[in-house]
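1. got a predicted structure here, sequence first:
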Amino acid sequence: MSLQIENENSLNAALKSNVNLFLGAGFSKLSEDANNQTLPLGSELKDELITKFGFPEHYGNLNLDQISQILRTKHDEHFMKYLINRHKVKNFSEKYYNLKNISISSIFTTNIDDLIYKVFFDISEYYIHDLSLRGPSLSSGYAVNFVPLHGTVNHVRPSLTFSSEDLASAFSEDPDQWHFLKQKIREMPTIFCGYSLSDASTLKVLSDKFGNIGGNNAKWILVTDLRDEVVDFYRSFGFNIISGDIEDLLDYFSRVNANKVIKQNVSSTSIQFPDEKIPSIEEVQFVRPLHNFFNGAKPVWSDIYSGKIAEISHLDKLIDDIDGNNNSILIGLPASGKTTMLMQAAAYTSNEKHKLMADYMPVEHAHQIVQKLNGEPAIIYLDQLSDSVEAFNFIKNKNNIQVIATEREYNYEIVSHLVDKSGCKLRNITELSDRDRQKVYDSLPEDLKVGNMKDPKMEGDKEPSLFEMVDANIKTQSIKRRYRSVISELNSKYPKLAKLFVMICYVHMTRAPVSFDMILSFVRSEGYGIDDIQGLIEQLGEFVVDYDGPWVDTEQDHFFPRSSWVSEVILDQVPQELLKNVLKQFHYNLSPIRIARFDVFQRRAFDAELYVRAFKSADEGEEFYRFLSEKYDNPFIYQQAALFLAEKRAFRRAFRWIDEAIRRTGGRVRSIRHSHAIILFKANIGADEEEENVRETLDKSMEIIRDCYFYDKRKTYHVVTFAEQALQYFERYGDEKSKEYLRTGKEWLEEESRKKPWHRNVKRLMVKVNGALLRVEG
């Protein structure tokens, strides 16, 4: 059979750099003893021993461990002699020589045969260094560490062992050996081969001692029995599955070229790219309790290097993309772990390339990085893709650069038509599998998690996200309720402090940092001095953190809330009057020249959804939008003002603003035309039928959305709106035309679902549209 390998790119990368082998009895099946008999598997050896030592037939009900225990007490000398003769290798397949093609660090084995000695005796590329005899090798690139866990026929000390009980007792007798084994397995990827379901007890002992076998590195197991229950058992240990037999695997090794890539000098990355370099574990100075992370704080490098944050299956797939030299884009809902996974991938992948990370990159800086690299290989990890689309498109087409980017699902939909997706893997990491959910629960600090794991209640067939899983399984209030209490208390006791905190959250929502100068300008009208501001910042304490990214003025401090998600939770919970006052004070007091990343800031700073919460009155909100439109030359302010007024049901005024937005953009911006259609629909879907042209106007809205769908690359955006409006249209009219809209919506939703099976809104609307059609068509 041909091999089928999960995360094959990562396996290939491991075989070419450094890998451990962990060998069971099945590994030696292509070898023979002096009597030309194939070396036995565990079950075969048991049958031989029963026959050889004359046990009654019913002893066949015992397993190998139990038969061995009896023989040690009754026939120990003869038993050992038989084992030695039976496991001394005389002949073996030449395919074992293919081991020379892979880069092996260590070989661990529960076999007692001498096959590995015989094979490596004829291999000039490496030599076997038996740690049980010689201790560690001293910096030899040609030595392969060899650890026979059950002893070996080459040196029986004091006797050969088989059972999982023997293995477990060895942990107690020589704990340092097992610490060494644990360290080696955690240092690099490991391939387990030659094990079967009958070796479950051995794998269980290893798992109990090492935790998730393999630590932060990938691990594979060669499997010939592909029944679902068997594969699921191996997956419970965190294994990737290689389906095939040992002959297939050795053939696969023959096609591997383990000539190692010359590693870049790590210090050169630090010198050339001090702002973007990824710190090593030794360089991480700041360490904080993991409670901060699980309570909603943005991940820091000490969290990542702690090894205590769950490594979910999406991470394995991402690392496989990286090892396959693929460019990748991770998308997901807020707080789904995108930044965390990006940092985990950056920390766990090899140092054979320059590794750089940024959360914002102008295209000019991308040009500078390319020039500095001068053709040297690099991986660039780019958080918040929508702010750096030009840079992404530029660097992804450089042969020496690989780019891994993240973005929120909604933001990605908005800019996806601008992103060069050719040759990119797109992965949505929002939903967690059963096994991932268990990992997340297990990773929670004991004093923080609830007694028994709870699965969050989800709509339909949705699976929970990382945040939803954490929030459902911590003892404290839900994160949203907790921050609602925080902002209410701040506002009642320390209103000036609350105002500053909300301002910082508002700016961070736009993905811009808050500088000391911005704070000074914001509070200028209240008579604050520098010392007063320092005092306010100190009072906010852990709610804000220093920002030291490259795109700020290094002469002054900059601040962020704990995370982007926390800033949005705060803005969602903040009292209406406080939010309104912050928005007005900010825009009245600050000039654009004060705002770092102003180009990024203004994309989100005028969002109608936020302003609907801030302004009760349509009149007051419109007046403020008028001020904004005069201060900032931005046609999208007109679009957002129109959407704001539509939500306030001031449709006549909304049309004036959206018409002006269309005029200023020459009708070329389809997102503005889309907004026009939404306003048309909202203004008329509830209108009396007697009013002039109601249905005609609704049809016009549907046609605008249809036109946007066909001529705009952002299909999902238009499909969702079309389907939502089609459902409302059907509820109002229920005639053939309304059914036709539903059928069109269904067709488009099915197409989007094939392309984006993870999209929750598409799934939700498919259920509703299908239900509506089922009611009328059967």
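-> That came through, no problem.
2. going forward, measure contacts and count neighbours with C-alpha atoms only.
-> Fine.
3. in the stretch 251-400 of the chain, which spans are helices?
-> Taking DSSP state H, counting those that start in this stretch as the test, the helices found in the stretch 251-400 of the chain are 266-272, 290-294, 301-305, 313-323, 338-348, 363-373, 389-395.
4. another structure for you, compare them:
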Amino acid sequence: MIGIRCSGKTTLMMQLIHGFETQLPKFFMVAPTVEKVKSFLKRIRNNKCILFVDDCFRDTDAVIILLKNKNIQAVLFDRDFNYERQYHKISDFSFEKVDITEINKIEAQAILDAIPEDLKRTNTTTKHLYKDPTILSLLAKNLKAVNFNFIKKFEEKDLEAAQVFLMVCYVHSCGVPCSFDMIYSFLDDEKYTWQEMFNIVDRIGGLLTDLSFNNEQYPFIDSIQNYYQCRSRYLAEKIINSIPQNDEIFKNVLWKFTKNVPQYKICQYDKFRRSAYDSKIISKAFPYVDEGEEFYLLCSEKDDSEYIYQQAALYFAEFEEYKKAFNWIDKARSLAYYNRFSIDSTYAQIYFDVNIDIDESTAYDALKVLEKCCNSDKRRILHVEEFANRAIKFHEKYNDENSKDFIKSALGFVDDSISEKNIITSQINKWRLREVKSKLNKYL
């Protein structure tokens, strides 16, 4: 079961656990690891059962063990984004994919009917549902605008608590909880006693959820310390995305967190860093390149990996600092072993954007690299849209035989990605690629 964020995957899982009638025992697991799956298999021995798994691609090797076991009917749930990137590892196994992203008009109307009137706009409607049949789109069009200016008021009233709250939101938006140990390092134990730190957390109140007494979602949580997260991951992401550019408080939070909190204290660091250093977040906090460069240098001192260098390169490219972007992406290429196509794709995108208006042959070479990524990477979907959009730009600029070949090649990749037989591409990406296809068709 896959779907976009906030599409109801976890809710559906809970409904199935509660409502699906079977003689077999039912179990559920969240964010499995290889060790946890092996322990579970020992406990059930050779008995048959049904296992519901949320956030299943936390460790794809754990998923593979479950798919190999014939005594277990595994019902797996995760975001479409994670499924597309991990599909090549499970493609040899027999399974049925269900994308729950779409809702129909009956479902949409039932959702609207369940929302209190004072939260809805006047004249709610489902008539635009065909353009984007998702819960998020429905709510965006029919709910009154939510004002997140309360963060600013929170800061003015209690700066310490506001900073800790933003830090927890930042960590939770990356898909992991925040331990008290992380808060302890963030606030700096030389300035506060642990009792004072607990008091700061208490002042945040109901904006946070304490996981200490409900640790099913995170199996590594123990009773030694407290763990916190926002009311929901969607709310955490919404708060982080609503922060205005160059916000001094958020900038300070990122600085303090990166400087003070060591890797080994960050829960599930491998998962955390997939989103934590994203160029879109960093460009919001650091719109001045000198500050952004200083921040990424600090990050690279803590984590000398291709992830950091790749995101830094995208950051500099966004501000058209292409020399810096090339320096950072070159470092990423020198480090990349298992993520090579992703790094090469980023390199080619920057290379193309620099040269499209300057030199046709150089832009051509960059497109050839992107085309190779589409041809060779098992995770083709990561590159298809970027290649297709740049093929369109190339054709609009030069309109020659080379550009026509790229248009045809891009159309082939897009058609393959959106075909009914394709079980890799998520529904939401298929909608977006259909729009790209209509642009490509104009040039044939």
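-> Looks like it arrived, so ask away. It should be emphasised that the depicted structure is a prediction, and the values quoted were computed from it without experimental measurement.
5. hang on, the earlier thing: do you know which of the helices of the stretch 251-400 of structure 1 lies nearest residue 23 of structure 1?
-> Comparing these against residue 23 of structure 1 with C-alpha to C-alpha, the closest turns out to be helix 313-323 (23.0 Å).
6. in structure 2, point out the residues matching that closest one.
-> Here helix 313-323 of structure 1 fails to align to any part of structure 2, judged by TM-score structural alignment.
7. angle of that helix against helix 338-348?
-> 50 degrees (axes from the mean of the first three to the mean of the last three C-alpha atoms, to 10 degrees).
8. burial check on residue 425 of structure 1, number of neighbours?
-> In terms of burial, residue 425 of structure 1 registers 14 neighbours under the definition other C-alpha atoms under 10 Å.
9. to which residue of structure 2 is it aligned?
-> When the two structures are superposed using TM-score structural alignment, residue 425 of structure 1 falls opposite residue 96 in structure 2.
10. checking that match next. Helix, strand or coil?
-> Secondary structure assignment for residue 96 of structure 2 (DSSP: H, G, I helix; E, B strand; the rest coil): coil.
11. residues touching the residue most central in space within structure 1, list them.
-> The residue lying closest to the centre of structure 1 (C-alpha atoms, centre = their mean) is residue 341, at 3.6 Å. Under the criterion of C-alpha atoms under 8 Å, 6 or more residues apart in numbering, the contact list for residue 341 of structure 1 reads residue 315.
12. what distance do you get for the aligned partner of it in structure 2 to residue 3 of structure 2?
-> When the two structures are superposed using TM-score structural alignment, residue 341 of structure 1 falls opposite residue 12 in structure 2. In this structure, residue 12 of structure 2 and residue 3 of structure 2 are 11 Å apart, going by C-alpha to C-alpha, to the nearest Å.
13. same check on residue 287 of structure 2?
-> Counting by C-alpha to C-alpha, the separation of residue 287 of structure 2 from residue 3 of structure 2 is 33 Å.
14. out of these two, which sits in the busier spot?
-> For residue 287 of structure 2 versus residue 3, the count of surrounding residues by other C-alpha under 10 Å is larger for residue 3: 24 against 15.
15. for the nearest residue to the more buried one once chain neighbours are set aside, the count of nearby residues, please.
-> Closest residue to residue 3 of structure 2 in three dimensions, ignoring its sequence neighbours and counting by C-alpha to C-alpha, 6 or more residues apart in numbering: residue 101, at 4.5 Å. When neighbours are counted by other C-alpha under 10 Å, residue 101 of structure 2 registers 24.
16. next one: residue 150 of structure 2
-> Counted with other C-alpha under 10 Å, residues neighbouring residue 150 of structure 2 total 9.
17. likewise for residue 629 of structure 1?
-> A total of 16 residues lie near residue 629 of structure 1 under the criterion other C-alpha under 10 Å.
18. what's the match for it in structure 2?
-> Structural alignment (TM-score structural alignment) places residue 629 of structure 1 against residue 300 in structure 2.
19. looks like its match contacts residue 309 (just checking).
-> Yes - under the criterion of C-alpha atoms under 8 Å, residue 300 of structure 2 makes contact with residue 309 at 7.5 Å.
20. where do the strands sit along the stretch 151-300 of structure 2?
-> Chain-ordered strands for the stretch 151-300 of structure 2, with DSSP state E, counting those that start in this stretch as the definition, fall at 178-179, 208-210, 227-230.
21. which residues in structure 1 does the longest one align to?
-> Spelled out, it's strand 227-230 of structure 2. Using TM-score structural alignment, the residues of structure 1 aligned to strand 227-230 of structure 2 are 558-561.
22. one more: the shortest one?
-> The alignment of strand 178-179 of structure 2 onto structure 1 (TM-score structural alignment) spans residues 514-515.
23. residues in contact with that stretch?
-> Outside stretch 514-515 of structure 1, the residues within contact range by C-alpha under 8 Å, 6+ apart are 504, 507-508, 556-560, 595-596.
24. so how far is it off the chain centroid?
-> Between the centre of stretch 514-515 of structure 1 and the centre of its host chain there is 29 Å, according to C-alpha atoms, centre = their mean, to the nearest Å.
25. what does stretch 367-384 of structure 2 give?
-> 20 Å.
26. what of stretch 368-384 of structure 1?
-> The chain centre lies 21 Å from the centre of stretch 368-384 of structure 1; the measure is C-alpha atoms, centre = their mean.
27. over which residues of structure 2 does that stretch lie when aligned?
-> With the alignment judged by TM-score structural alignment, the segment of structure 2 matched to stretch 368-384 of structure 1 spans residues 39-55.
28. what about the matching stretch, start to end distance?
-> The straight-line separation of the ends of stretch 39-55 of structure 2 (C-alpha to C-alpha) is 18 Å.
29. list the contacts of it.
-> With contact meaning C-alpha under 8 Å, 6+ apart, stretch 39-55 of structure 2 is reached by 10, 13, 17, 24-32, 71-79.
30. one more pass at 6 Å, please.
-> When contacts are defined by C-alpha atoms under 6 Å, 6 or more residues apart in numbering, stretch 39-55 of structure 2 is touched by residues 24-31, 71-78.
31. before we move on, back to that, in a markdown table, list the strands of the stretch 151-300 of structure 2 along with distance to residue 403 of structure 2 and mean neighbour count.
-> Compiled in a markdown table, those are given as follows (distance: least, C-alpha to C-alpha, whole Å; neighbours: other C-alpha atoms under 10 Å):
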| stretch | distance to residue 403 of structure 2 | mean neighbour count |
| --- | --- | --- |
| strand 178-179 | 49 | 23 |
| strand 208-210 | 53 | 17 |
| strand 227-230 | 48 | 24 |
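32. fine by me, we can end here.
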